[in-house]
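Asks: Okay, predicted coordinates and the sequence, questions at the end:
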Amino acid sequence: MNLKLSPALLIAAALAITAPAQAANPAHVQRLIETRSCAGCDLSGADLTEAHLIGADLRNANLQGANLTNANLEGADLTGANLEGANLSEAFASNVSLNQANLTDANLKDANVSNAETAGAKTSGVDITGALLEGSGISVGSD
């Protein structure tokens, strides 16, 4: 059998191989948006831009590479959460718990992370350009 593939199909196949995977569990994203409670959820790579997550329970959630640009996380519990490489630029995250959280290489540009608990948090490579970090324990060179 002689099988011919169209150029459009070949391009689509190539894009599927090289495009970054969105690993977030859609059911977990929906649960978070509806209930603001998703402890231990897989939210890696999720687009949570401008999400209203006031007081959200995100303990031990995987938010690696998630987009939380301009999200409201006031009072959220992110204890033990994996925020490695997450984008929290312009996020409002005052009075949050980031104890034992992994913030390695996270983007906190212009974010408000004031009065945050950060005991044991990993903060290597965090971009805090223009961020308000009063009372947060996050600073340049902190780990």
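Replies: Received it, and whenever you're ready, just let me know what you need.

Asks: Every contact and neighbour count from this point should use C-alpha atoms.
Replies: Fine.

Asks: Buried residues, the longest helix along the chain. List them.
Replies: Counting residues, the longest helix found in the chain (DSSP state H) is helix 7-18. By neighbour count with 16 or more other C-alpha atoms under 10 Å, helix 7-18 contains no buried residues.

Asks: Equivalent analysis for stretch 83-92, please.
Replies: 83-92.

Asks: which residues of this protein fall in helices?
Replies: Assigned by DSSP H, the chain shows helices spanning 7-18, 26-35.

Asks: between the buried residues of stretch 83-92, which is nearest Asn72?
Replies: Phe92 (4.8 Å; C-alpha to C-alpha).

Asks: Pretty sure the closest one sits against Val113.
Replies: Yes: counting by C-alpha atoms under 8 Å, Val113 is a contact partner of Phe92 at 6.5 Å.

Asks: now the helices of the chain in TSV, with distance to Leu68?
Replies: Formatted as TSV, those follow (distance: least, C-alpha to C-alpha, whole Å):
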stretch	distance to Leu68
helix 7-18	24
helix 26-35	12
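
Asks: how far out from the middle of the chain is the longest helix of the chain?
Replies: Remark: helix 7-18 is offset 28 Å from the chain centroid, using C-alpha atoms, centre = their mean, to the nearest Å.

Asks: Structure two is appended below for comparative analysis:
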Amino acid sequence: MDDLDQCYRVLGLDPGASLAEVNQAYKDLAFIWHPDRVPEDNKRLRDKAQEKLKEINQARDQLRSLQQQQRTKTPKSQPSPKRSQASDRKTPPQQQKQSSSGSYYHQSHYQPKSPNPDLSGADFRNADLKEKDLSGRNLTNADLSNANLSDAFLHKVNLTGANLERANLFRANLFQANLSHANLRYTNLIGADFSGADLSGADLRGAKIGTKDRLMVKLTGANLSGVIWPDDIVNNA
């Protein structure tokens, strides 16, 4: 979805809507169109809901990415220097090089941010990561116990061996995430999307995954080999 105006239309927003408005519109529409809300025996409607949710996800991803880029590229305001004869002269190349990293910082010299750092083994215990975008990040063996990850964006995140015990993953989007051998004991997984995720060997004992009669976690195409379910049953498939 390359047309930004179309992205706004999909979310029912006017062009230029704030990030908060984008996130709220996404949550409202995702709640309405989530396939788990459609009876399993209505395949046609479930397929339609799946396509609609995919379109909603793409629209939000595009708009969030755009706004993050705009925030990154917006330079901080600097006080206007007093004009002098020297200020009209062209800055020599050597001084320009110094100004890009020293006290002579010039607004026109944009310095791009470094790539996402490796967060393997990081300590995020009790952290508030609600609605954060951690997609594609390496969080192998990280400690996220008791962290709030509700509505977090975790596409293709690497959580191999991570500790998510008692974390809140309510409506978190973990499409194609790697949670192999992760600790998800007593974790709130209601509304989370694990489509295409690797949950092999994950420990879900005591986790909240729905009601007695209804599963409220999306596991379409997920690898569930060796998963320990909340009732202590090991999935040998």
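Replies: Perfect, I can see it now. Keep in mind that what you see is a predicted model, and the values were worked out from it rather than measured.

Asks: Mind checking which residue lies nearest the centre of the second structure?
Replies: Closest to where the C-alpha atoms of the second structure average out (C-alpha atoms, centre = their mean) is Phe153, at 1.7 Å.

Asks: What's the match for that residue in the first structure?
Replies: In the first structure, the residue matched to Phe153 of the second structure (TM-score structural alignment) is Asn72.

Asks: Who are the contact partners of that match?
Replies: By C-alpha atoms under 8 Å, 6 or more residues apart in numbering, Asn72 of the first structure lies in contact with 50-54, 91-93.

Asks: ok, so of the buried residues of stretch 83-92 of the first structure, who is nearest Ala76 of the first structure?
Replies: Checking these against Ala76 of the first structure by C-alpha to C-alpha gives Phe92 as the nearest, at 10.3 Å.

Asks: Now check the closest one against the second structure: what is it aligned to?
Replies: Checking TM-score structural alignment: Phe92 of the first structure goes with Asn173.

Asks: same thing with Gly45 of the first structure?
Replies: If you follow Gly45 of the first structure across to the second structure using TM-score structural alignment, you land on Asn126.

Asks: So what's the residue count around the residue nearest to its match when sequence neighbours are not counted?
Replies: The shortest distance from Asn126 of the second structure to any non-neighbouring residue, by C-alpha to C-alpha, 6 or more residues apart in numbering, is to Ala147 (4.2 Å). Ala147 of the second structure: 21 surrounding residues under other C-alpha atoms under 10 Å.

Asks: Roughly how far does Ala147 of the second structure sit from Leu169 of the second structure?
Replies: 9 Å (C-alpha to C-alpha, to the nearest Å).

Asks: cool, and Ala197 of the second structure?
Replies: Applying C-alpha to C-alpha, the value for Ala197 of the second structure to Leu169 of the second structure is 14 Å.

Asks: still on that earlier bit, so which of the helices of the first structure comes closest to Leu132 of the first structure?
Replies: helix 26-35 (25.9 Å).

Asks: Residues in contact with that closest one: which ones?
Replies: Residues contacting helix 26-35 of the first structure (C-alpha under 8 Å, 6+ apart): 37-38, 41-43, 46, 51-53, 56.

Asks: can you pick the most crowded of the residues you listed?
Replies: Within these, neighbour counts (other C-alpha under 10 Å) peak at Leu43, which reaches 28 neighbours.

Asks: ok, that residue to Leu53 of the first structure distance?
Replies: On the measure of C-alpha to C-alpha, Leu43 of the first structure and Leu53 of the first structure end up 13 Å apart.
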